[in-house]
Structures are given as C-alpha cells and as structure tokens.
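Engineer: sequence plus the predicted model coming up.
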Amino acid sequence: MKLLRFLLFPFAVLYDAITRTRNWFFNLGVLKSTKFNIPIVAVGNLSVGGTGKSPQIEYLIRLLKADYKIAVLSRGYKRKTKGFQLLDDSHTVEDVGDEPLQFYKKFKNEVSIAVDTDRTNGVQQLLKGENPPEVILLDDAYQHRKVTASSYILLTKYKDLFINDFLLPTGNLRESRRGAKRAKAIVVTKCPENLSKIEQCELERRINPLPNQEVFFSTIVYDEQLGGTENLSLQDLTNMEIVLVTGIANPSSLLSFLTERKIKFQHINFPDHHHFSDSDLKNIQQQFEQIESSEKYIITTEKDFVRLEGKLKNLAYIGIKNKFLGDEKAFDRLVLNEIKNFS
C-alpha cells in the first residue's frame, strides 16, 4: 500500500495544483463565496478519516444552545434524498445520513438540524424558515468555500497530524497544509488523556500557528452508561461477551479502550457510513447467537446505532464526548468572543 501511494505521487502534485488554484480563485473573488449576516462556524479537517468532528459539533451545541438559536448544517453524506432537508421525526437515516440524525435525536427540541450538499442554499433556507437561527454550525465544511464562514475550527488527529501528512492520493490530505491558515482555532483531537504540558508545547511548536491562531488539545471520553438500553453500563460489559459492530472511519481508539477495560469482544468492522444490508444484519445476528454465554450483547457506536436501531436484538451503543485538556475555558472564550464580536 505504501509503495502504491509513492507511485501515485505525480497525481498528488496535480491534485495540489488543482486545489491551490481553486483556493486562489476563491481568495481573489473569481469563484463566488457568499458571506451571510450571522455568525457561521465551520468545523472540519484537512485530511480524510475520523478526526472527531461529531463530538466537536456536539460540544459547540452544548456551549451555545442556552444563549443562541443554533442550527447545524451538514451535507448528509450517503443519504438517498436530494436538496435541502430540515430534519423532523419522520426522517430516517436513508433520508438525511447518520450523523445529522444522531444530532437530531440528541438535540431535536433545542437545535435545528438540516442537510444540504449546497451549503449556500442550505444557509439561505435556514434563514428563511419560521424560526431562523442566530448561529449556524457547518459540519465537515472546511473545504466548502462557497460559504464564507465567520470562523473556522480545524481538527487534526494526534496520531495523524496534518503537518506530517501529504496530499491525496500519496497521503490523506484533502488540500495542502497551507489551508490551515484559514483556521482561528486548531484542535488536536483524540489525544492521550495524560498528555503532558511539555508534550502539548512541543506539538504546538511543530504546528507553528500564526499569531492570530490558538492551538488546543482534546481527548475522547466514553460514557459510562450505555445508550439504547435502560440499565446497562460499561462495568456490566466486563462480565459479558460482546459483538462489537463498527462502521466508522477509524475504530482503533474504541478497540483500545475496550481492551484496556478488559472487555471481551468480537469485532465486526464495516466501512465508514456503511448502509447495513439484510445480509449484514443476518451475519451479525448469527455471530451473536453463536456465543454460548447467556451474558452477551451487541455493542456499537452512537453513529452506527441510528442505522441499526430496531434491526438487531440486544443492541446498545457507547456514547462519546469531546473533552479539552486543561484549556476548555480558553476555547469557550475564543468561540464566544468570535460570535459576540461578529459584524
């Protein structure tokens, strides 16, 4: 695989030229980028793969929802519908995608959730609605430059920093490392919880932020109480055998966490945003039934749960949250000041 990526290096150079030209045209105004009269916070990354965008969006929702009317706009990856959709109770994962439906189920009475591949149209539709938002969060929109966000939050994974990466297809970057200059905040995600201040300072030195940028560090915290069931905890799983089903970009953090907790599991892995077929469901259920122990469960992620709910027996999910390492108030202050001082 490494050899193949090396051989594809000329295509990475071509990809760099294309993305650089595109960004240059947006900067010059040759390509149109629409600026709106409300704060818009874009959250995303430079690389493909899971950097923790969903937990970060949920963190921002919790931070802002008490003081502002919030809307989240996603593209609705792998949905089967077209155009703008404002989520309501009738929508399914096939209509809007897994992550938007996850947001809706968790925050439906507090926040508006919408999907639209055309982000400009999506923002316009939200602002024309009966209850227009005061702040819009753009999910996975760092490269969607047809909307000019008022601030950008760039996520980069601790074990796969953008500064060490290269452009597709040789590396995993969607655009050049120069794209990091648009960010107001750079968040190093999925850090070890015991990451020292010395290590944080060294990573910040290597990232080399601009004077107007701030670097933060966050980790993933797993909920002790499982979702999708009334009375099952992580501690209960230590006495069970479980089938773990994942359809996320990178399940390694979850696998390590379960192993550290001494939880026995059989892992069935699917691609990110996977649509589970009847055959998939049958194979999962069969593997579950082959476990001889009477103490057993099928465990999945919250994102996969919205796809699997009602389709498998004995199903629960492990929820996650984003936790900043020592500088949470500084991050909150940056975001709130950006919104408060928007003009």
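Structural biologist: Alright, I've got the coordinates.

Engineer: please count neighbours and contacts with C-alpha atoms only from this point.
Structural biologist: OK.

Engineer: list the buried residues for stretch 44-59?
Structural biologist: 44-47, 50-58 (16 or more other CA atoms under 10 Å).

Engineer: this is the comparison structure:
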Amino acid sequence: MNLIRNIAFPFMPLYYVATAARNKLYDLGIKKSVSYDFPIICVGNLSVGGTGKTPMVEYLITLLKDNYRVATLSRGYKRKTTGFQLADETATAETLGDEPFQFYEKFKNEIIVAVDSDRNNGIKKLRSLKHKPDIVLLDDAFQHRKVRAGYNILLTTYNNPYYKDYVLPTGNLREPRTGAKRADIIVVTKCPENISDLEKENVIKKLKIDNHQQVFFSSIQYADKIVSAKNKIKLNSLGHFTLVTGIANSSPLVDFLLKNQLKFEHLNFKDHHNFSVSDIKDLETKGLIVTTEKDFMRLKQYASLRDNLYYLPIEVALSDKAKFNTLINKFVES
C-alpha cells in the first residue's frame, strides 16, 4: 500500500487543488449550501474512515433523545438500496448499511433512522413525516457541503491526526487540512487513557484552532462482557476464540484483548467488508466468534453463526464531558 501511495504522489497536487477549489466555491457562495431553521449537527472527519464517528453519533443520541425527537441521517455506505430509506422492522444492514442499522437496532423505539446519499432530500423527507424530528444528526457528512449544518463536530485520531496527514492518494485526507476551520468542535479520538494535560496542550497547539473552536479528547472504553443476541459472557472467563473485524483500524481492539491476556485467532477484513459465502463457511468451522458491534449487525443474519456470535460493546469517554454536553445543548436550545 505504501508503495502504491508513493507512486501516486504526483497526483496528490491535483487532488489537493480540486478539493480546495470546490471548498472555495462553497465559501464564496458560488456553489450553494442549504441552511435550515432547526438544529442539524454534523459528525465527520477529514480522513478516510476509522476516527470513531459511530460511537460519537451514539453519544449524541443518548445525550439528546430524552428531551428531543432525534433523527440520524447517513449515506448508507454499501447498502443494496437507493434513494431515501426510513428504518422500520424490516430493515437490515443490507437495506440501510451497517452503521445506520446499528443505530436502529440500539435505539429503534427512541429515534428515527434514515439513509439518503442526497442529504438535502433526506432532510426534507424527514421533516415531512407526521412526527418530524426536532434534531437531525448527520453521520459522516463533513464534506457534504450542499447542507450547511448548524454545528460541526470534526473527529481526528490521536495516533494519526490530520495535521500529520496528506490528501489522497498519498495520504488519507479527503480534503486539505484547512477544511478543519469549518468545525465548531474538534475531538481527538482514541487517545490513551493516561494522556497528560501537557500532551493535550501540545496537540491543541499543533491543531492551530481558531477562536471559535473548542477541542476535546476522547478514549474508547470497552465493556468487560461480550454480548450475543441472547446472553453475555465475562471476558475473563473466555477460552480461545476467533476475533473477526471488518473495520478501518482494529489495532485498539486487538491491543485491549492482548492487554487482558486473552487468546484468540484474528481474521482481519477490510472496512465494511461484505462477507462472502466462503467467508461464512469458514466462520462456521470456528468456535466462539467475537466481533465488533458494526460487524455483528452484518453477521447476525446468518443462522449458522448466531449461537456462537458475540460482540464487544464500546462507548466514548470524553474529557470535560460536562462542557461538551453544555455546548451541544446550548446549540440545540438556541
């Protein structure tokens, strides 16, 4: 992969100019963005995947759902449907995409979940519902500038922050680093739990934030139990198992399991992997299977796996959680 990216280096300036020009057209109002008179919060990143958008959206859902009618709107990456889709009891990972389906499965009686690659159309459809949402959370829409979200939350990882990265195809950035200026909040995700105040200050300096921007740090907290459709098992009671991951970066999960001295075989697939017939047949020969919650949403449809299929829940642990919550609530109330 590094060799391919090095070979592609001459094309990086072309991508940079194209994406920078597109952003400038929106900044100047030549390309139009649509604003709305109700709260829209966008969660996104500059890089290609793996920054923790799904846990952050779930954090916002949990924060807001008791006081407001909340809707999530995603593109529905790798789904087998087109256009606007509203989640209901017939929904699957194939009709919604794995991440929106995860939102639906976890919060189905409390929020509205929809997908549409045209976010403006999706917002209009949601607001035309009989019980329309008070708030729309846009999942992975930071580059979707046809919508002007009222509040933008930008995520970047501790190990690969955007200020160390480059635009595609040599780096992982979807647009130049200057795009971060559109964010209201920047969250440095997947931090070590013992990150010091001095290290936080150093990171903030390198982010070169504007006066209107706030920076927070978050880490991943793993549960002490794995979960199936029927029961839970304590991690410290596990024997050998097979770990199955189809996410952008499985290293934090692997490191956590190794730190807990667990014994496992790791089958590492690419992000949003569509499991083939041969993949499923291979998994049927395994014993206990532990996976991520996102992968669980795609794998649980296979009856032959269900009895041995578990996932490890995670949640976001935010620095200065009270301040973050206050900023979000103030925006929504305003």
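Structural biologist: Arrived safely, thanks for sending. Note that the coordinates shown come from a computational prediction; the quantities given were computed from them, not determined experimentally.

Engineer: inside helices: which ones of the buried residues of stretch 44-59 of structure 1?
Structural biologist: Assigned to helices by DSSP state H, the following of the buried residues of stretch 44-59 of structure 1 qualify: 53-58.

Engineer: now, which of those sits nearest residue 282 of structure 1?
Structural biologist: residue 54 (28.7 Å; CA to CA).

Engineer: the closest residue to the closest one other than its chain neighbours sits in which helix or strand?
Structural biologist: Among residues not flanking residue 54 of structure 1 along the chain, residue 99 sits closest, at 7.1 Å (CA to CA, 6 or more residues apart in numbering). Secondary structure assigned from DSSP states H and E places residue 99 of structure 1 in helix 98-107.

Engineer: check contacts around residue 72 of structure 1.
Structural biologist: Residues near residue 72 of structure 1 by CA atoms under 8 Å, 6 or more residues apart in numbering: 111-114, 136-139.

Engineer: wait, isn't residue 301 of structure 1 in contact with residue 243?
Structural biologist: No: assessed by CA atoms under 8 Å, residue 301 of structure 1 is found out of contact with residue 243, at 11.9 Å.

Engineer: which helix of structure 1 spans the most residues?
Structural biologist: Structure 1, longest helix under DSSP H: helix 9-28.

Engineer: which stretch of structure 2 lines up against that helix?
Structural biologist: Matched against structure 2 by TM-score structural alignment, helix 9-28 of structure 1 falls on residues 9-28.

Engineer: what's the neighbour count on residue 220 of structure 2?
Structural biologist: 19 (other CA atoms under 10 Å).

Engineer: ok, now residue 198 of structure 2?
Structural biologist: Per other CA under 10 Å, the neighbour tally for residue 198 of structure 2 reads 9.

Engineer: mean per-residue distance, the strand or helix carrying it versus structure 1.
Structural biologist: Residue 198 of structure 2 is located in helix 197-207, with elements delineated by DSSP H and E. Compared with structure 1 after the fit, helix 197-207 of structure 2 shows a mean deviation of 1.0 Å (mean CA distance after the TM-score superposition for structure 1).

Engineer: residues in structure 1 aligned with the helix or strand following that helix?
Structural biologist: Using DSSP H and E, the helix or strand that follows helix 197-207 of structure 2 in sequence is strand 214-222. Aligning strand 214-222 of structure 2 against structure 1 (TM-score structural alignment) gives residues 214-222.

Engineer: that stretch vs structure 2, average offset?
Structural biologist: After superposition onto structure 2, stretch 214-222 of structure 1 sits on average 0.4 Å from its aligned residues (mean CA distance after the TM-score superposition for structure 1).

Engineer: contacting residues around that stretch?
Structural biologist: 184-193, 200, 204, 209, 318-325, 327, 331.

Engineer: run the chain-centre distance for stretch 331-341 of structure 1.
Structural biologist: 21 Å (CA atoms, centre = their mean, to the nearest Å).

Engineer: also stretch 133-151 of structure 2?
Structural biologist: Put simply, stretch 133-151 of structure 2 sits 14 Å off its chain's centre (CA atoms, centre = their mean).

Engineer: what's the answer for stretch 63-70 of structure 2, then?
Structural biologist: Centroid separation between stretch 63-70 of structure 2 and its chain, computed with CA atoms, centre = their mean, is 19 Å.

Engineer: all good on my end, thank you.
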